[in-house]
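J.: 3D model of this:
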Amino acid sequence: MAKYRVQTQLVFKGYFDVEADSVSEAESNVIEQCGLVLGGNIHSILPDEDVDWSFPSHPETEIKSIQKIKD
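T.: You can find the predicted model right below:
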């Protein structure tokens, strides 16, 4: 039996609806204020009235590469 390293990305695709004065402010708010931690929940430190989101509970699995590392 061989051992393989499978480089994988788990991708959650969804959206954040944010209130902002410009596109760049909306982008920076999401980059700096919103996120996800494994074992936790999608979260934001923006005020509740300024943000809403929709993401699936299961990610898409994307295989990037497979390398044989051991026989």
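
J.: only C-alpha atoms for contact and neighbour calcs from this point on.
T.: Will do.

J.: can you give me the strands for the protein?
T.: Assigned by DSSP state E, the strands in the chain fall at 3-11, 15-18, 34-36, 42-44, 51-54, 60-70.

J.: now find how far off-centre the fifth one is within its chain.
T.: By that I understand strand 51-54. 13 Å (C-alpha atoms, centre = their mean, to the nearest Å).

J.: and for comparison, fold this next one:
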Amino acid sequence: MKKRVYRIRTQYIFEGVFEVVAESREEARQKVRQNCGLVMGGNIHSTLPDEEINWAFSTHPDVKTGRITIQEKQTE
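T.: Prediction:
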């Protein structure tokens, strides 16, 4: 039986909260969007000073799979 290559759309969703010191909701949102992030294989990070930011995130993401397609290439 020939094996096929399947392409599966997948999302890893990390959910948590940032607590940020700001003068308004919009400033807080802007600080998080511009100064906070996560990179695969890395950690949650921020360029804001420690006294202006704190966070709590799960280390295990929700995994969602979507559309599955068969690739033309086949393997033996």
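
J.: hmm, back to that, so which of the strands of structure 1 is nearest residue 28 of structure 1?
T.: strand 34-36 (9.6 Å; C-alpha to C-alpha).

J.: state the span of structure 2 onto which that closest one is aligned.
T.: Under TM-score structural alignment, strand 34-36 of structure 1 corresponds to residues 36-38 of structure 2.

J.: neighbouring contacts of that stretch?
T.: 44-48 (C-alpha atoms under 8 Å, 6 or more residues apart in numbering).

J.: which of these sits closest to residue 32 of structure 2?
T.: For the contacts of stretch 36-38 of structure 2, the nearest to residue 32 of structure 2 is residue 46 (8.1 Å; C-alpha to C-alpha).

J.: who's in contact with the closest one?
T.: 35-37, 53.
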